[in-house]
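> predicted structure and sequence below. I'll ask about it afterward.
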Amino acid sequence: MLLILLSNLIVTSFLVGLIWFVQVVHYPIFQKVGKQEFHHFHTFHTLQTGKIVILPMLLELGLSILLVWEGHGIDYMLSTDNISENMAMRMGNFYSYSFIALSLTISLWILTAWIFVPLHGKLGNEKTGYDKEKMKKLVRRNWFRTILWSFRLLFLIYMMIETTNNIYM
């Protein structure tokens, strides 16, 4: 359980660092690129960013599912009276917390697929992609993803603190 939670924390930490870099540095650079170079710049950005984020995002999703699976095992263990009432009280929230963590991951995937992939598709259009309003929209909307990922990281830290306190108390 702790290994899966720690792995979640590590992968999410990487993704949060990356999204903050993209939000504060990289996306604002889009407006600094000239119209002539923008299509090539954006194509390069999309391909290279995809290579960097796909594996960690898949890991984050898989680890989030494993966390729920582990939480289910704890929930089952609690229901079979194989542990003390005190331990049951302290571990009872883990299953609920793991669902919240998974829900945050799924929300990030939905935001990415439904908002950011289409917006990058429009920006990647060779004829109409250079659009400063679309670039500004990308930065504004990406704040939601940045904040949501940051919240997920804080939530996982909280889960780690709660879990380790419950195990070692």
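Nice, I can see it. Residues are numbered from 1 along each chain as shown.

> only C-alpha atoms for contact and neighbour calcs from this point on.
OK.

> so which residues of the protein form helices?
Taking DSSP state H as the test, the helices found in the chain are 2-21, 27-29, 35-79, 85-91, 94-111, 117-123, 132-168.

> second one coming, line it up with the first:
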Amino acid sequence: MELPQLLLIFWAALIFWVLGQIWLAQIVIYPLFAKVGAVDYVHYHRFYSQRIPLPVIIPGFASFLLPFALALYGPIVPLWMSSLNIAAGIVGLLITVMLEIPRHDRLEKDGKNDATISELIRYNWPRTLAISVQSVITFLMLCHVFERI
């Protein structure tokens, strides 16, 4: 197996990991934010924030940025696959930086706020869908590349 195919396999493992993470956050973790008491909220959010870099943040940002490397150095796939993968990554990155991170910062600084938690959940839907799109495209890429072997 050559480097481009190995890059695609690495990418697939990464994006499918991130897919599980984002759906867990959307369906379980973010809704649980509303269930934590106001007195313990800042401590809870800090505990959460300190533990997510390795399993969530690093793979998440990699999923936003690696589609560029995959398009340049990965196996040859139809242009629409690479383009849509990159576009979905950009959507995820913009939502994370412009909408999600500021709300997490607000919750960690100011404590529990039901409106902010609702926004966090609502604004995470487009990111969840963007990562889901990347996962479907990745599956199609795998089919395209490895059907020839």
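Perfect, thanks for sending it. Remember, predicted model here, so these are calculated numbers, not experimental data.

> any chance of CSV for the helices of structure 1, columns mean neighbour count?
As requested, those are exported to CSV (neighbours: other Cα atoms under 10 Å):
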stretch, mean neighbour count
helix 2-21, 18
helix 27-29, 15
helix 35-79, 16
helix 85-91, 14
helix 94-111, 18
helix 117-123, 16
helix 132-168, 16
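
> could you check how far the residue nearest to residue 4 of structure 2 when sequence neighbours are not counted is from residue 30 of structure 2?
Nearest residue to residue 4 of structure 2, sequence neighbours excluded (Cα to Cα, 6 or more residues apart in numbering): residue 74, at 4.1 Å. To residue 30 of structure 2, residue 74 of structure 2 is 34 Å away according to Cα to Cα, to the nearest Å.

> mind listing what whatever residue of structure 1 lines up with residue 5 of structure 2 touches?
The equivalent of residue 5 of structure 2 in structure 1 is residue 2 (alignment by TM-score structural alignment). Residues in contact with residue 2 of structure 1, defined by Cα atoms under 8 Å, 6 or more residues apart in numbering, are 160, 163, 164.

> can you tell me which of those is nearest residue 76 of structure 1?
residue 163 (16.9 Å; Cα to Cα).

> I figured that closest one hits residue 87, correct?
No. The pair residue 163 of structure 1 / residue 87 is not scored as a contact, 11.1 Å apart, by Cα atoms under 8 Å.

> wait, residue 93 of structure 2 touches residue 64, no?
Yes. The pair residue 93 of structure 2 / residue 64 is scored as a contact, 5.7 Å apart, by Cα under 8 Å.
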